[in-house]
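Peer 1: Structure, please.
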Amino acid sequence: MDTKVLDNAVVRNAKAAQRLGLPDDADLVRLERLRYVDDKLKQHVITFLSAARFPKVVDQDFSHQSLYDFLEHNYAVRLVENDAAVRVHALDTRMAWYFGVPDGTQVLEMDSTVIDAFGSTIAFGTTLHAPGSGEITFIVRAQKDSSAA
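Peer 2: All right, here's what the predicted structure looks like:
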């Protein structure tokens, strides 16, 4: 998979800050990337993180390294959960141009909230999946009941 970084900057975004459990006016790192497989765009990803907690992120080039590996190595963050919400989304003009499809083309859009081993929300992001390439797999397991013997 190849990655092209479109933006890596400190911004303010009230919706993302709320999802991260931060004040609406908190400084956030906004990392915007395009992900390609065999030279075909498969995903557009925007990820938000706390700029105060992860200041080194904004200075990195994530074209050739994993954001989550970087967080683990530089901040000792162990990610254990990714809560996702998936919906159908109509592409706007900019995103349709990137994907090479007409405006309004329907794609899968996924919100992702990443949580560490201590229950803290580390990242919030949105991913658009290329038309015809989105697949969702769910695994549902019953919780083990320790009282049953």
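Peer 1: CA only for contacts and neighbour counts going forward, please
Peer 2: Will do.
Peer 1: Any chance you could list what contacts the helix or strand hosting Val45?
Peer 2: Applying DSSP states H and E as the criterion places Val45 in strand 40-50. Residues from elsewhere that reach strand 40-50 (C-alpha atoms under 8 Å, 6 or more residues apart in numbering): 16, 20, 26-36, 98-99, 122-130, 133.
Peer 1: How about stretch 63-70?
Peer 2: Residues lying outside stretch 63-70 but in contact with it, judged by C-alpha under 8 Å, 6+ apart, are 2-5, 79.
Peer 1: How about that stretch, which residues are buried there?
Peer 2: By neighbour count with 16 or more other C-alpha atoms under 10 Å, stretch 63-70 contains the buried residues 67, 70.
Peer 1: List the buried residues in the strand or helix carrying His89.
Peer 2: When secondary structure is defined by DSSP H and E, His89 falls within strand 79-90. Applying a neighbour-count criterion of 16+ other C-alpha under 10 Å, one finds 79, 82 buried in strand 79-90.
Peer 1: Following element in sequence after it, please.
Peer 2: helix 93-99.
Peer 1: Give me the helices and strands touching that following helix, please.
Peer 2: Secondary-structure packing of helix 93-99 (3 or more C-alpha pairs under 8 Å, 6 or more residues apart in numbering; DSSP states H and E): no helix or strand packs against it.
Peer 1: Pull out the buried residues from that helix.
Peer 2: Of the residues in helix 93-99, those buried under the neighbour-count criterion (16+ other C-alpha under 10 Å) are 95-96, 99.
Peer 1: Give me the contact list for it.
Peer 2: 41, 102-105, 130-131.
Peer 1: Need the buried ones from those selected in ChimeraX.
Peer 2: One line in ChimeraX is enough to select the buried ones among the contacts of helix 93-99; burial here means 16+ other C-alpha under 10 Å:
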select :41,105,130,131
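Peer 1: Sequence B follows; please return its structure for comparison with A:
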Amino acid sequence: MSSLLASNHQPMYYQLKQLIIDQIQNRELKANDMLPTESEYCRKYGISKAPVRQALSELEAENYIYKIRGKGSFVLSGYIKQKGDCLRSFSEDIIAMGHKPGARLIEQKYVKADKETAKCLNIEDGDEVLKVVRLRYIDDEIYSINYSYFSEARFPKIGEVDFSAVSIMKEIQDRFHSDVTNATVVLEAVATTSEMAKYLERKVGSPLLQMNRTTYFRINQIEQPLEFVRVYFVPDKYKFEVNLTKK
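Peer 2: From the prediction side, this is the model:
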């Protein structure tokens, strides 16, 4: 038996499952790669078929792999795990994970702020804000649709920026000489609308994960809201990890 499994007191199926998850997350196994057969896992690790089957069944249930009858098990297009203890741009996050980020601009125009947007940006209801809608891609696959809002009063002429080609966070920092400091995040499950279905290739009414985030920056030693964004993720491609410490 492999020392990787023999030295651990966890059940065999769990050890094998975690081993495969590590291989997927480290990109040793990539999207649509075929996994070894049950027999190959048995021979390699000196275990019976029962724990191998349990490991593969749980991996399928948790959307790590998919099975094709008569052909085998394959790696599902992987989810992205974002950690809640680090504030970086989408592109920085995705590149750090070894993936290729991408974006497509859907809409960029000035609108009147609704109550939620005004509250998050600390402006008046009805104030003018720049609305930027973008599709985000990871390795050329649709990952999310983002609705971002910026205060025109706080960022004059921000509408002149071509957000089809730049990182929003980097452009704000460079153009307005501001430092991003922190963000607040709220996650909730929502149903896919007809507009989202068109862009995310989902059925109307199917579940999505919505993240509302307000990002803050410091300019002239004063902290102010920089951006309010509603992000709608395809749920099987996103996980959010938060590390909690006891005070």
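Peer 1: And the TM-score between them?
Peer 2: After superposition, the two chains reach a TM-score (TM-score structural alignment, normalised by the length of the first structure) of 0.89; 143 aligned residues with a C-alpha RMSD of 1.4 Å.
Peer 1: can you tell me which of the contacts of stretch 63-70 of the first structure lies nearest to Val57 of the first structure?
Peer 2: Nearest to Val57 of the first structure, judged by C-alpha to C-alpha, of the contacts of stretch 63-70 of the first structure is Val5 at 12.6 Å.
Peer 1: starting at the chain centroid, how far to stretch 133-141 of the second structure?
Peer 2: Here the centre of stretch 133-141 of the second structure is set off from its chain's centre by 10 Å, with C-alpha atoms, centre = their mean, to the nearest Å.
Peer 1: In the first structure, what stretch matches that stretch?
Peer 2: Residues 32-40 of the first structure are the counterpart of stretch 133-141 of the second structure, counting by TM-score structural alignment.
Peer 1: If we go by neighbour counts, what in that stretch is buried?
Peer 2: For stretch 32-40 of the first structure, burial by neighbour count (16+ other C-alpha under 10 Å) applies to 32-36.
Peer 1: and if you look at stretch 229-237 of the second structure?
Peer 2: Counting neighbours by 16+ other C-alpha under 10 Å, one finds that the buried residues in stretch 229-237 of the second structure are 229-234, 236-237.
Peer 1: among those residues, which two are most distant?
Peer 2: Spanning the widest gap among these are Val229 and Asp236, at 20.6 Å by C-alpha to C-alpha.
Peer 1: Give the helix, strand or coil label for the most centrally placed residue in the first structure.
Peer 2: Central residue check for the first structure by C-alpha atoms, centre = their mean: the C-alpha nearest the mean position is that of Gly125, 3.4 Å away. Recorded secondary structure, Gly125 of the first structure: strand (DSSP: H, G, I helix; E, B strand; the rest coil).
Peer 1: nearest spatial neighbour of the alignment partner in the second structure of it, skipping sequence neighbours?
Peer 2: Structural alignment (TM-score structural alignment) places Gly125 of the first structure against Val229 in the second structure. Using C-alpha to C-alpha, 6 or more residues apart in numbering and skipping the chain neighbours, the partner closest in space to Val229 of the second structure is Ser148 (4.2 Å).
Peer 1: The one you found - how many residues pack around it?
Peer 2: By the criterion of other C-alpha atoms under 10 Å, Ser148 of the second structure has 22 neighbours.
Peer 1: ok, it to Glu195 of the second structure distance?
Peer 2: Between Ser148 of the second structure and Glu195 of the second structure the distance is 16 Å, computed by C-alpha to C-alpha, to the nearest Å.
Peer 1: Over to Asp140 of the second structure?
Peer 2: As it turns out, when the distance is counted by C-alpha to C-alpha, Asp140 of the second structure lies 21 Å from Glu195 of the second structure.
Peer 1: so where do the helices sit in the second structure?
Peer 2: Remark: helices assigned in the second structure by DSSP state H are 3-6, 12-25, 38-45, 49-61, 90-96, 115-121, 168-176, 194-200.
Peer 1: Where does the second one end up in the first structure?
Peer 2: Helix 12-25 of the second structure falls opposite no residue of the first structure when the two are matched by TM-score structural alignment.
Peer 1: can you check the fourth one too?
Peer 2: Per the alignment by TM-score structural alignment, helix 49-61 of the second structure matches no residues in the first structure.
Peer 1: do the same with the last one
Peer 2: Across the first structure, the stretch matching helix 194-200 of the second structure (TM-score structural alignment) is residues 93-99.
Peer 1: That stretch vs the second structure, average distance?
Peer 2: When the second structure is overlaid, stretch 93-99 of the first structure sits 1.4 Å from its aligned residues on average, using mean C-alpha distance after the TM-score superposition for the first structure.
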